[in-house]
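Student: How does the following fold in three dimensions:
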Amino acid sequence: MSAFNRLVCLLLLACLSPLAQAERLRLVSDDWAPYIYRQYGRPAGIDHEVVSEVFKRLGVEVDWQFLPWKRCLAMVEQGLADGIMDTFHVGERESYLIYASEPLSTVEFVLYQANARPHPVQRLDDLAGLRIGTSPGYTYGNALDDSTRLHREDAPTHEANFGKLMLGRIDLLITDRRAGRYLRQQLGLQDSVRELPLVIERQPQFLGLARKPGREALARAFSEELQRFKLEPAYAALAARYTQAAEDFLDTVEQHDRSTPR
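Tutor: Purely as a prediction, here's the structure:
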């Protein structure tokens, strides 16, 4: 780190409110594997590890709490939580959220269908009249959010959406590509559920902090340190570990698919 960058970081930290320095931050999220999720009762995931490391370098301690997504947003809006993980930069949330400018990761929303009930979907217009499994409080991009030709059906969890898909209570579900692949494997649905190639939306994910005194400085300090961390071998090793795990999983799925008759 250059002397100038060290000075900038120190000045930003000096601007943090006594509250942020003296107390632990309470960050909320829903289960959003592989980005952040509970594993054996403890938080895990690549974005969890990244945020934990950055705040450790800033001398800020963090408590983690997992809740349904709409409740996470309400907790931050009501001042009952200090921040939220992996949120999109949505204009309506700026009244109560301060976004760290450096993204944590990027998601790709895609569709999943039950192999027993295929739907020929190649573009968004093909979703007209179909029941699409969604999550409460999630935004999937203007094209889908503003559409009046499809029917959104919320489920309390991502797992519940896969269950509804298998029962035929929805026609398709939408979720992030990595999250969908992770859950499909966890639920043992590799032979029953297919990922469609159409990408509905790509969105960067950010750390959002509650609008409280000193949080603008904390968001700037977090972004500066995250940018530095991304240039270090430690970040590359972390990303490689999760990438390798995903590639190993996909290789297993592809080998299984090749051995399964069509």
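
Student: Please make it C-alpha for all contacts and neighbour counts, starting now.
Tutor: OK.

Student: Which positions within stretch 50-65 qualify as buried?
Tutor: Val50, Val51, Ser52, Glu53, Val54, Phe55, Leu58, Val60, Glu61, Val62, Trp64 (16 or more other C-alpha atoms under 10 Å).

Student: if we take the residues you listed, which one ends up nearest to Asn115?
Tutor: Among the buried residues of stretch 50-65, Val50 lies closest to Asn115 (C-alpha to C-alpha), at 36.3 Å.

Student: Now the closest one: which helix or strand?
Tutor: helix 46-58 (DSSP states H and E).

Student: Then Met166?
Tutor: Using DSSP H and E, Met166 falls within helix 158-167.

Student: Can you spell out which helices and strands pack onto that helix?
Tutor: In terms of contacts (3 or more C-alpha pairs under 8 Å, 6 or more residues apart in numbering; DSSP states H and E), helix 158-167 is packed against strand 105-114, strand 131-134, strand 172-176.

Student: which parts of the longest helix that the chain contains are buried?
Tutor: Ranked by residue count under DSSP state H, the longest helix found in the chain is helix 233-258. For helix 233-258, burial by neighbour count (16+ other C-alpha under 10 Å) applies to Tyr235, Ala239, Ala246, Val253.

Student: just how off-centre is the helix holding Met166 within its chain?
Tutor: Offset of helix 158-167 from its chain centre (C-alpha atoms, centre = their mean, to the nearest Å): 19 Å.

Student: this one as well, want them side by side:
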Amino acid sequence: MKTLFLTLGLSLAPLSAPLAETLHFVTEEYAPFNHTKNGKITGIAVDQVKAIAKATGIEYTLDIMPWARAFAMAENQPMHCVFTAGYNRARAGRFAWVSPLLEDRMVLLKRKGERYDELTIVKARELKVGSQRGDFAVEALELIGFKDIDLATDIDITVRKLLTGRIDLMPTSIKTYERMVKDGLPVEKAMLLAGQIYGIACHKDTPPALIKRLQAELDRLIKSGEQDRIFTAYGLPSGTRTAENDVKK
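Tutor: Here you go, the predicted structure:
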């Protein structure tokens, strides 16, 4: 009988071992969702990731870096996940997904007071648009015909370029735009873009059982109202309702 138990233990060990590995979460400086404050990584998405990782009982790390690097790590290195990542058809099969950390609309921003009368996608393509290297917004803009997009390493650089006139427009989520206005940045909506779901994109070989556990905890976080409370704590509306009430159609 002892031999049988030993044999069963050895045969089951490889199945459970991957779940004992450390999962590495990587993200970028993109307030209020993920950013560094007083030497600590915090934000709306960070709080959710920490909560569901803790609930699953897994070992994990959390690092912040330029988006292009974080995205490449999640795509190429096992047991790595990047957030807050926009989900689309092109990315669907490249990662194992846990979502939604938020659902939002995207918007093109302009400098406050700058006039682009009756702006359309066709007219916007004639202006200088900037974003962050590897950001979902770049892919979204390219799909609707934008070319020669000015790329920066992070959103703070893109914002500075917009405010100093080096670019005319920048894409971001409505929730990020609302935070910018609260922070006193002189930016305005130029035009509304499509809606988007954002989540955690993990290396495609991440154990399915681990992805399932993380998704179950995120579902529980949303159902309990905790996700809404996290958004409220940062002064923003609910994470899984499209914020468009103040958008001019």
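
Student: So after superposing, what's the score?
Tutor: With the length set by TM-score structural alignment, normalised by the length of structure 2, the two chains reach a TM-score of 0.78; 225 aligned residues with a C-alpha RMSD of 2.7 Å.

Student: re the thing from before, which member of the buried residues of helix 233-258 of structure 1 is positioned nearest Ala114 of structure 1?
Tutor: Distances from Ala114 of structure 1 to those, taken as C-alpha to C-alpha, are shortest for Val253 (16.5 Å).

Student: corresponding residue for that closest one in structure 2?
Tutor: Under the alignment defined by TM-score structural alignment, Val253 of structure 1 corresponds to no residue in structure 2.

Student: Quick check: the gap between Val253 of structure 1 and Arg177 of structure 1.
Tutor: Distance of Val253 of structure 1 to Arg177 of structure 1, given as C-alpha to C-alpha, to the nearest Å: 15 Å.

Student: Also Tyr112 of structure 1?
Tutor: To Arg177 of structure 1, Tyr112 of structure 1 is 9 Å away according to C-alpha to C-alpha.

Student: So for those two, which residue has more residues nearby?
Tutor: Counted by other C-alpha atoms under 10 Å, Tyr112 of structure 1 and Arg177 do not tie: Tyr112 has more neighbours, with 25 against 18.

Student: List the contacts of that one.
Tutor: Tyr112 of structure 1 makes contacts with Leu172, Leu173, Ile174, Thr175, Gly180, Val193, Arg194, Glu195, Leu196, as judged by C-alpha atoms under 8 Å, 6 or more residues apart in numbering.

Student: residue in structure 2 matching the first one?
Tutor: Residue correspondence, TM-score structural alignment: Leu172 of structure 1 in this structure matches Leu169 in structure 2.

Student: my guess is its match meets Lys112, correct?
Tutor: No: assessed by C-alpha atoms under 8 Å, Leu169 of structure 2 is found out of contact with Lys112, at 11.1 Å.

Student: And these two? Which one has more around it.
Tutor: Leu169 (28 against 13).

Student: where does that one sit relative to Glu118 of structure 2, distance-wise?
Tutor: Between Leu169 of structure 2 and Glu118 of structure 2 the computed distance is 15 Å (C-alpha to C-alpha).

Student: and if you look at Glu217 of structure 2?
Tutor: 45 Å.

Student: Among the two, which residue is more densely surrounded?
Tutor: Between Glu217 of structure 2 and Glu118, counted using other C-alpha under 10 Å, Glu217 has the larger neighbour count: 21 against 8.

Student: helix/strand/coil for the aligned partner of the more buried one in structure 1?
Tutor: In structure 1, Glu217 of structure 2 lines up with Glu225, judged by TM-score structural alignment. When classified by DSSP: H, G, I helix; E, B strand; the rest coil, Glu225 of structure 1 comes out as helix.

Student: Setting aside sequence neighbours, what's the nearest residue to Glu225 of structure 1?
Tutor: Leaving aside its chain neighbours, Glu225 of structure 1 sits nearest to Val54 (6.3 Å; criterion: C-alpha to C-alpha, 6 or more residues apart in numbering).

Student: residue in structure 2 matching that neighbour?
Tutor: Matched to structure 2 by TM-score structural alignment, Val54 of structure 1 sits across from Ile52.

Student: what's next to stretch 197-208 of structure 1, contact-wise?
Tutor: Applying C-alpha under 8 Å, 6+ apart, the set of residues contacting stretch 197-208 of structure 1 is 83-89, 97-111, 121-124, 140-141, 144.

Student: 6 Å - rerun?
Tutor: The contact list for stretch 197-208 of structure 1, computed with C-alpha atoms under 6 Å, 6 or more residues apart in numbering, reads 83-88, 97-100, 103-110, 141.

Student: in stretch 126-145 of structure 2, what's buried?
Tutor: 128-138, 140-141.

Student: Distance check, the residue nearest the centre of structure 1 against Tyr99 of structure 1.
Tutor: Structure 1 has Asp86 as the residue nearest its centroid, 4.4 Å off, counting by C-alpha atoms, centre = their mean. For Asp86 of structure 1, the distance to Tyr99 of structure 1 equals 10 Å [C-alpha to C-alpha].

Student: if we can go back for a sec, mean distance of the helix holding Met166 of structure 1 to its aligned residues in structure 2, please.
Tutor: Taking mean C-alpha distance after the TM-score superposition for structure 1, the mean distance separating helix 158-167 of structure 1 from the aligned residues in structure 2 is 1.5 Å.

Student: quick one on the thing from earlier: what separates the longest helix of structure 1 from the chain centre, distance-wise?
Tutor: From the chain centre to the centre of helix 233-258 of structure 1 is a distance of 18 Å (C-alpha atoms, centre = their mean).
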